[in-house]
Structure formats: structure tokens, C-alpha cells
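[1] give me the fold of what follows.
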Amino acid sequence: MREHRVPPSPAVPGLRALLTTERPRPELIRRHPAAWRLAVATVCFGAFMGQLDASIVTLTYQPLREEFHSGLAGVEWVSLAYLLALVALLVPVGRLSDVHGRKLFYLYGFAVFTAASAACGLAPGLAALVGFRVVQAVGAALMQANSVALVTTSAPADRMRGALGIQAAGQALGLALGPTVGGALVDTLGWRWVFLVNVPIGVLALVGGHYLLPRTRQGADHGRIDVRGVLLLACSSTAALLALSVASGLGLPLWTVLGLVLIAGLAGWAFVRRQRSCPRPLLDLALLRAGRIGPGLLAGLCGYLVLFGPLVLVPVALARHGTAPLTTGLVLTALPVGFAVAATTAERLLPAGWSDLRRSRIGAAGCLVALALLVVLPLRAGTLPWSLALLGLALGVLIPANNTLVMRAIPAGSAGTGGGMVNMTRGLGTAIGVAAVTLALHLAAGDGGLRAAGFVLLGFAALALVTTVPLRLSVKFW
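    As a prediction, the model looks like this:
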């Protein structure tokens, strides 16, 4: 079991020591042969909660519109504010976690996320709910930026890919249960319980994390965080996602799209220049040029984009054919179930000699085949489950192998930063997948829009496959 021995810190008075010191696991747990499995299971709580929240909140839109007398454009900020804050915070939080302790930040994430979930469930108005969702995103960033790093730190090297597969399965389970659990809660207890359901899970995970997670702080002093870099990154990602939202029918004038794209580009350019000149950059650009980290992050973004895009496309397609919501939910379940099955069994079923790169390539090729079927076959309840299940199986091979490929290439002292980068690509992939499909549906009417959205997803699957070709062939591409 790889648990870093942190040099003792100078004595710090009471409360400050309690809040800033990573506590070790009990010796009995640390020495137990299953200690790493217990740590991975604890991380899965966070993975489950994050994806449950991502797939459950959209079911509150209609009751929120009715209770707060708001239009859809206003209610969408319940999701948009959360996503924008999350994407902006993942990398800087990962950077801070490398210095001060990933376990410490992860537990703080559970505490903030759980408290903010309770506040969301008790929110007196829409503006307050949006504000509490931003706080909830802060907690989610503290968890998600450290989840991958905690798994790779806890699991033995020869079990890392399987451990990341288990974490991905936890994400898939949360994603799969979201529509069912959300629909049941909204229909029986009301929309507030969509948020309140996080509270007991969060309390349980907080207690478990205290006793089961290993200490991970490296003890190195990397200096102050690059605040200017944080602000530029937040500005660029926020403007880019807002531009996609506006173009997808958010309700703002179309000219704002060009303005937001310009702001995103300028802020992104300034961010890159800042990282190149800053003595202690927020994001070490040299990491992106090391081995397959850059192509791997792009492949991960495409993978999550392809995972979440159908969650928008399929309900729209089936609704146009008069399919009942319950049937739609069952059809959609084929995607995360296939993902969970592959993520948990691929390690045992695929040949042990296959490299992470080869597994990623096979997974990307499977995505391409599944989405080709999605484009060719009728978008009906009888045919969609097969292509969605195949897509889920392919993603269950691609994403864990790709994440392992990236994390193994990142130095141990930067694992939190690397984990933040991996999770930031997940957040961006999720947002772009939803926005790109919505944009295609918005720009093309009827079945033409459905096919256009399918081709968009197919194109990103092809891009994911290109990133997995041998490095000597893809260097010009990258």
C-alpha cells in the first residue's frame, strides 16, 4: 500500500491543526490487504454523487419553472452555473491539493457538497438556488480534482487500470440511476429532494473517507497559486460555454455569440502566454507535450462528449415518435449499463498483454461503429438500445484505459494537477456534448436535426480514434 509518510509539521494550535492536517488511517486498516479496495470504494461515493447530480437535476426544470414562475432560460442556470464553476476550479484545486493534501481537500469537498446540497433543497428562490449550486460546484471540484489521484495513489500499480474502471463504474451507476431516481423523487416528494438525497450519502462518505483514505500530501512547497491564471482560465471556459449555450437557444441576442467567442479566444491566448512566462504556472504546459498526455486528454474529452451527447439526443428523438417517458428512460439505461459492465470486466476479459493505448484504440473504434449504427438505423425504441449498449461497452473500455494512460505519464508530485486536468476534460466534454447536440437540433428541424446531431457525435468519436494512433504517426496531428 502506497501511503506517503508526511514529515511532522510544527505544532499548530488546536482548531487550525484539525483543519489543515491530514489524518492517517487507523493502523489496522492501513495494514489490511483490502485497504486499497476500501479507499477506491470511498472514492466511488464521490464519483456516484457527482454523476447522479449531473443526470438528476434536469428533471427539476419543469417544477422549478412552475414554483418560481421562470422561463426555461432562467431555470437552465441551475445547471449552467454549477458546470461553469466546476470547470473553472478543477485544475487550480488539483494544483493546491498536490501541495496541501488530496485526502484533506477531498474530505472538504464532501463537506461543502453535502452542506450546499441541503441549502439547495431549502432554497427560497431561484436566485438563491443558483447561488447554492455554485457553492455545490466548489465542493464537487474539491472531490473530482482528487478522485483520480486518490485512486492511482491507493491502488497497486498492477491494479490501477482495474481500480479506475471501478471508479468509472461508480460514475456510470450514478448516471444510470439519475433519471429513475430523479423522476421518482420529483413525482412523490418534490424537486427539493433531488438535492436533499445527497445529504445522507455525503455524511456516510465523509465518515468513511476519514478512516479509509490514505494521506497523500507530497510535502513540497510549490509557492503561491497563479491567481491571474485561475481568472483567465475561468474567463475563457465560461465565455466558451456561454457561447455554445447562446447559440443553442439560450435566449440572448445572436451577436453575443461572436462576442463571447472573441472573449474566450483572447482569454485562452492570454492564459497560455501567462503559463509560459509564469515561474510557477497553474498548468504546466510541458506536461501536455510529454508522451501521450495531450492526446490522451483530448481523447478523454471526446469520450465524455460522446457519453453525454446521447442523453440529449435520444429523449428528443423518441418524444417525436410519441414514446412514453418511462420507456425512454429504460432505453437510455442501456448506455450507462453497458459502460458499467465494460468498465468493471474489461480488465479481466481483455488480454493482459494489451497496452493502455491499444485498449483505448479499440474502445474508440467501438464508439465509431456504435455511432455509425446510431446514424444509420431508425431512432426508435426497438433499435436504439442495441447501439447505445454497444456505445456504452466501447466507452467502458476507452475511458478507464485512457485515464490510466494519462495518469501513468504524469509525475507523482503532480498527480492532483493531472487528476484535475482529467476531470476538467470530463466537465468540458459533458458541456460540449450537451451543447453540440442541442445546437444541431436547434439549427436543423425535424429528422434532419436528429441526423445532424448523430453525425456530430460520430465526428468526435473519429477524433478520439485519431488521438490513439501510434505517437510517431500522430505527432503532426497533435
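
[2] please make it C-alpha for all contacts and neighbour counts, starting now.
    Noted.

[3] what number of residues lie near the nearest residue to Thr152 once chain neighbours are set aside?
    Counting by C-alpha to C-alpha, 6 or more residues apart in numbering, the nearest residue to Thr152 once its immediate chain neighbours are dropped is Met160, at 6.0 Å. The local packing count at Met160 equals 20, with neighbours defined by other C-alpha atoms under 10 Å.

[4] for comparison, sequence B:
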Amino acid sequence: MNAASTLTARLLTERARPHGISGWRHAHWLAVGTVCLGAFLGQLTASITALVYPALQRHFGTGFAAVEWVALAYLLVLVALLAPVGRLSDLVGRKTVYIGGFAVFGLASLAAGFAGGLGTLVACRAVQAVGSAMMQANSVALVARGVPEHAMRRALGIQAAAQGLGLALGPSLGGLLVEHASWRWVFWINVPVALVGILAGWFLLPRTRRPDAAGPVPPPRRAVRTDRTDPDGGRFDLAGLLLLAGSTTALLLALSAASGLPLPGWVVAALLLATVLLGLGLVRQERRATRPILAPGLVNTPGVRPGLAVSLIGYLLLFCPLVLGPVLLAEAGLPTGQAGLVITVLPAAFAVAATVGGALLPRGWSDVARCRFGASLTGAGLLGCVLLPVAGAPALALAFPLLVAGGGLGLLLPANNALVMRAIPAECSAVGGGMVNMARSLGTALGTALPVLGVHLAGPVPGGRAVLLALAAVAGLAVALSRPVRRR
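    This is a model prediction of the structure:
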């Protein structure tokens, strides 16, 4: 065996935690904390980059339509890779892939800060998305399979709170870095967090793969197998990956073009047609593939399909106000500092509700009841944003409906994640977690693109209110999709 093979074998061999840590009865909370680092880092990146768009336009001398791809390139790669990386994690080991994600993300962030051109920066963001996919495809699975059954909902709520903290901290931190340092520090700030994540993952995450690579470490709780596919057999579904990447890219390009990107109308129509055709081709391919990246056997498991839809809706409802809010508040004449504080209320309320909100609800409530209540609160908050006269209203009054909406999302998403992960068999948990995160990423991408489309078509205030009204209706759809699973 040569030196390269030896090094590869050592890197792919998961190390057990130190005995003093693994023997502690609360060690699973250390693993949850490590997963929260990745959740925090991913959402911090999602919210902090929007603050650098004006600085990037000035530095590179380009327009907003080009700078927008700093975010879209990241989201496209993330959506395309979450499911296949989840399947790779089932084969290699979730701990190995998760730690590797921190390394890739940190190196790409370092390179992004040194980027000399917009094309280089976009390429670095795409590599960042590879590292983020390696973390996100394993985060839910590491939590769901690493904690006792009775603690899973609380652990998923803590993870969601870490995401909310990253979202809430991003705007204020990004503004400070751009104002007092440089836009480059928006990317360099990720490097120390990634280093801490590598060390924490190495020492605090439990091993998910046997040392001899004979198979995964059995989960701590019994699971019923409902998947009809062999998780280790067959070829990698390259055709499915290309169809998924092509369909999502065509959709986002069409939305971007309709929102002001200078492309001819026939190109937009062609992109929409390509979205439909590639989507139909993806459905057909996934039904025929030996090892499909979207795993129809899992999607068709009772409770998984509506749960994935609710995950997408939840992040659509979360990111639309974050993008749309500053536009509406600026039109109302609210100072930038006050507008930033008002917008921060939404992710902050999401983080708090995800952590402690469930404990305030009746203990006898099921996860389905929590989902319905959370979605109803979110819809009510968004409807309040539509009905509230923004002009002349005090900041506290403007923040209240966002507080209600954020709190509702903090109740909805952890309970929905628990429902989905309980329905997925243990041996396919990383693939299932990847699909959950892929749904989140699609919701994030749509939540970023749709407000720009509404404002471009109807103007800031009328278009913004129309988008918020549509979001309130979508929250009602989440209520309808949240229903008990009838086990077969």
C-alpha cells in the first residue's frame, strides 16, 4: 500500500471519542453542540452575504443581477449535492463526511476573501456549498440517531435555534464588518468557526462507521425498515444528479431573468420549459435508477412527502421576509439601523421558539398539533404584516407581526423534522436528512428569488404586500399538509 492509499485510509477511518467523553451519560448533548456549529455556520453564511452586495457592486464595478449569483451559485450547488452527499455518507460514515465539510468550507471561505474577480468569488462560493452540503446532509441524521428517543425533538429544536442564531447574527455582523473592515472579512469570519468545528467533530461526535468499514454502527434505538432499496448496492445516479441540477438551475435563472436580469423574453420561456421537461425527466429517472439520489422508496414512505413539503414551505416563509423587509421599511422611511433591528426580530423569535417554545405548549400535544399551531401563528403574523400600515408606525408595532411569524416557524420546523426523521428507517437516515436539507435549500432559494420578482413586477410596496399575502396563504397550506402518519 502506497503512502497516498495509507493516508486516504486513515482519513476515512472514524475515530472513537475519548473514553471520558463517550462514557459520560450526557455525551449526546456534546454531539448536538457540534452539529449546532455547522447549523450556525450555514445560516450565518446565508444571511450575512446579502449585506455585501452593495460593496461588491462598487468593488467589481458590476450590477446587482451579476452580484446576485454570489448567493445563487451557492444555493444551486447545495441543492444539487445534498441528496448524493447524504448517500455517500451512508457508505463512508457521517462523522467523516461532516468533519470534511468543515475543512472544505473553511478553505473555500479563506479563498473567497482573497478573490480578485467576481467570477473567482462565485467559484469559491460554489466550493463553499460543497462543504456546506457535507455538513447539512448529515446534521439531522447525526442528531436524530445520536440522542435518545425522548430527547430527539428537543435536540432538533436546539439545532434549529442554532440556525436561527446564525440568521439573526448575520445582518448585524455583516454590516459591522463591511462598515469597519472590508467585505472580505464577511468570508474570513467563517475560518475560525470551521477550525473549531473540525476539532469538536473529531473529539465529540460518536463513530458512525465500524473501524473495519464492515457497516454502520447500529443506531441507539430500534427502527422499522420500510425502504425497499439496497442502500449499498447499484451505481451512483449521475443522470439523476444532472437532471436535478439542471431543473433547479433553469428555474432560478428564469426567476432571476423575470426579476430584471437582462435576458430576452424567449429565453425566459425556454428556461421555464426546460424546468418542466427536466423535472419530468428527473421523476422518470428516479423511478428507474438502481440507487436514486431522491430515493422514491423513502419519499413514498407515509409522512415523508408532506413533511418534505412543509420543510420547503417553512424556509420559504423564513427567507422571504428577510429579503423583502428591508425594501418595505426603506420605502416607509425607517432609518437603516432601526430597519435592521426590526428584521432581526423574525430569526431571533425563530431561534427562541425553537429552543423553549415547545416546552410552553401543552405536554400532551403531538408533533402534528405543534406543526399546525406553528403554521397558523406564522400565517397570522404574515397577514398582520400585510394589514399593518407601515408608514408612520413605530418600530415596536412593525416588529410585533414578525415576532409572531418567527415564533410560529420555531414551533413548526422542529416538530416537522421530528415527524420526518421518525418515518425514515435508521439505515437511510443520512439520505433522509439530506432530502430534508435539500427541501430547506429549495425553500431558501425560492425565498430569495420570489420577493425580488414581486417587487420588480409591481413595485416595492404593492409587490411586497402581494408577496406577503401569498405567503400567508402558503402557511395555510402547511397547516393542511401537517397530518398524522398512518403506519402500515
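
[5] now the TM-score, please.
    Between these two chains, after superposing, the TM-score reads 0.94 (TM-score structural alignment, normalised by the length of structure 1); 462 aligned residues with a C-alpha RMSD of 1.6 Å.

[6] returning to that earlier point: please, which helix or strand holds the equivalent of the residue nearest to Thr152 of structure 1 over in structure 2?
    Residue correspondence, TM-score structural alignment: Met160 of structure 1 in this structure matches Met152 in structure 2. Using DSSP states H and E, Met152 of structure 2 maps to helix 152-180.

[7] distance from that helix to the middle of the chain?
    A distance of 12 Å separates the centroid of the chain from that of helix 152-180 of structure 2, by C-alpha atoms, centre = their mean, to the nearest Å.

[8] any idea what Leu457 of structure 1 aligns with in structure 2?
    Aligned partner of Leu457 of structure 1 by TM-score structural alignment: Leu471.

[9] go on, Leu441 of structure 1?
    Counting by TM-score structural alignment, Leu441 of structure 1 corresponds to Val455 in structure 2.

[10] burial check on the closest residue to its match other than its chain neighbours, number of neighbours?
    Beyond its immediate neighbours in the sequence, the residue positioned closest to Val455 of structure 2 (C-alpha to C-alpha, 6+ apart) is Gly463, lying 4.7 Å away. If you count neighbours by other C-alpha under 10 Å, Gly463 of structure 2 ends up with 20.

[11] from the contact counts, what lies against the helix or strand hosting Gly463 of structure 2?
    Secondary-structure element containing Gly463 of structure 2, defined by DSSP H and E: helix 460-481. In this structure, helix 460-481 of structure 2 makes packing contacts with helix 304-331, helix 367-387, helix 429-458, judged by 3 or more C-alpha pairs under 8 Å, 6 or more residues apart in numbering; DSSP states H and E.

[12] do you know which of the ones you listed lies nearest Gly38 of structure 2?
    Taking C-alpha to C-alpha as the measure, those were each checked against Gly38 of structure 2, and helix 429-458 came out nearest at 12.6 Å.

[13] just the buried positions in the closest one, please.
    For helix 429-458 of structure 2, the buried set under the neighbour-count rule, 16 or more other C-alpha atoms under 10 Å, comprises 429-455.

[14] residue in structure 1 matching Trp185 of structure 2?
    Taking TM-score structural alignment, the alignment pairs Trp185 of structure 2 with Trp193 from structure 1.

[15] surely that match meets Cys120?
    No - under the criterion of C-alpha atoms under 8 Å, Trp193 of structure 1 is not in contact with Cys120, lying 9.4 Å apart.

[16] of these two, which one has the most company?
    Cys120 (25 against 20).

[17] distance of the more buried one from Asp98 of structure 1?
    Distance from Cys120 of structure 1 to Asp98 of structure 1, counting by C-alpha to C-alpha, to the nearest Å: 30 Å.

[18] cool, and Leu177 of structure 1?
    Between Leu177 of structure 1 and Asp98 of structure 1 the computed distance is 33 Å (C-alpha to C-alpha).

[19] before we move on, the earlier item: list the residues that contact the residue nearest to Thr152 of structure 1.
    The contact partners of Met160 of structure 1, taken as C-alpha atoms under 8 Å, 6 or more residues apart in numbering, are Val151, Thr152, Thr404.

[20] which ones are touching Leu287 of structure 1?
    Ile293, Gly294, Ile410 are the contacts of Leu287 of structure 1 under C-alpha under 8 Å, 6+ apart.

[21] how about it, what's its match in structure 2?
    Leu287 of structure 1 maps onto Leu298 of structure 2 when the alignment is built from TM-score structural alignment.

[22] cool, and Glu22 of structure 1?
    Looks like Glu22 of structure 1 aligns to Glu14 there (TM-score structural alignment).

[23] surely that match and Arg209 touch.
    Yes - the pair Glu14 of structure 2 / Arg209 is scored as a contact, 6.5 Å apart, by C-alpha under 8 Å.

[24] show me whatever sits in contact with both of these two.
    The overlap between the contact sets of Glu14 of structure 2 and Arg209 (C-alpha under 8 Å, 6+ apart) consists of Gly93.

[25] pretty sure Thr180 of structure 1 contacts Thr327?
    No - if you go by C-alpha under 8 Å, Thr180 of structure 1 and Thr327 don't touch, sitting 11.1 Å apart.

[26] and the two? which has more neighbours close in?
    More crowded of Thr180 of structure 1 and Thr327, by other C-alpha under 10 Å: Thr180, with 17 against 13.

[27] excluding chain neighbours, what is closest to the counterpart of that one in structure 2?
    In structure 2, the residue paired with Thr180 of structure 1 is Ser172, using TM-score structural alignment. Excluding the flanking residues, the one nearest Ser172 of structure 2 by C-alpha to C-alpha, 6+ apart is Gly340, at 7.3 Å.
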